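Student: Quick one: sequence and predicted model below, then my questions.
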Amino acid sequence: MKSLIYLMPVAISLGLAGLGAFIWSLRSGQYEDMDGAAQRILLDDERTQPKDNGAT
């Protein structure tokens, strides 16, 4: 039971640290564009045509 004296503050502080990290991620805009990356991976890249040097 003496170990609870040490474990409870550690558990509460870890929970508060996780909550703080979550709130920070919300405020910094980490969840603004949830579909953008999923859509970008499906789109084709624009292909560039090779330059014609006039050689035939």
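Tutor: Received the coordinates, thanks.

Student: from here on, contacts and neighbour counts on C-alpha atoms
Tutor: OK.

Student: Give me the contacts around stretch 30-37.
Tutor: If you take CA atoms under 8 Å, 6 or more residues apart in numbering as the criterion, stretch 30-37 is touched by Ser25.

Student: all helices of this structure, in order?
Tutor: Under the criterion DSSP state H, the chain contains helices at 2-27, 36-40.

Student: adding another structure so you can compare the two:
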Amino acid sequence: MSIIFLLIGISLLVALTFLGAFFWAVRSGQYEDDYTPAVRMLFEEETEPDIPPGGSAA
């Protein structure tokens, strides 16, 4: 029976650790940018053409 109390205590400790990490992330601004991920796929990446070294593109 004592192992159940030990497991409950450990699980509460882990849960409080994750809750604290979540609140720390919110306070530090991890979730502030909610606009960019929605439109990131609309932006085109600028890529340079593949030119072999020492050669011409044609």
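Tutor: Ah, there it is. These figures come from a predicted structure and were not determined experimentally.

Student: coming back round to it: relative to Arg47 of the first structure, which of the helices of the first structure is closest?
Tutor: Arg47 of the first structure lies closest to helix 36-40 among the helices of the first structure, at 15.4 Å (CA to CA).

Student: compared with the second structure, how much does the closest one deviate?
Tutor: Once fitted to the second structure, helix 36-40 of the first structure is off its aligned match by 2.1 Å on average (mean CA distance after the TM-score superposition for the first structure).

Student: Could you tell me how far that helix lies from the centre of the chain?
Tutor: Distance of helix 36-40 of the first structure from its chain centroid, counting by CA atoms, centre = their mean, to the nearest Å, is 13 Å.

Student: Then stretch 8-18 of the second structure?
Tutor: Distance of stretch 8-18 of the second structure from the chain centroid (CA atoms, centre = their mean) equals 22 Å.

Student: Would you mind getting the average deviation of it from the first structure?
Tutor: Mean for stretch 8-18 of the second structure is 0.6 Å (mean CA distance after the TM-score superposition for the first structure).

Student: burial count for Tyr35 of the second structure?
Tutor: 8 (other CA atoms under 10 Å).

Student: and the helices of the first structure, which is most packed in?
Tutor: helix 2-27 (a mean of 11; mean count of other CA atoms under 10 Å).

Student: what range in the second structure does that one sit on?
Tutor: Using TM-score structural alignment, helix 2-27 of the first structure lines up with residues 2-27 of the second structure.

Student: Reformat the helices of the first structure as a markdown table; add distance to Glu46 of the first structure.
Tutor: Listed next are the helices of the first structure as a markdown table, based on distance: least, CA to CA, whole Å:
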| stretch | distance to Glu46 of the first structure |
| --- | --- |
| helix 2-27 | 33 |
| helix 36-40 | 12 |
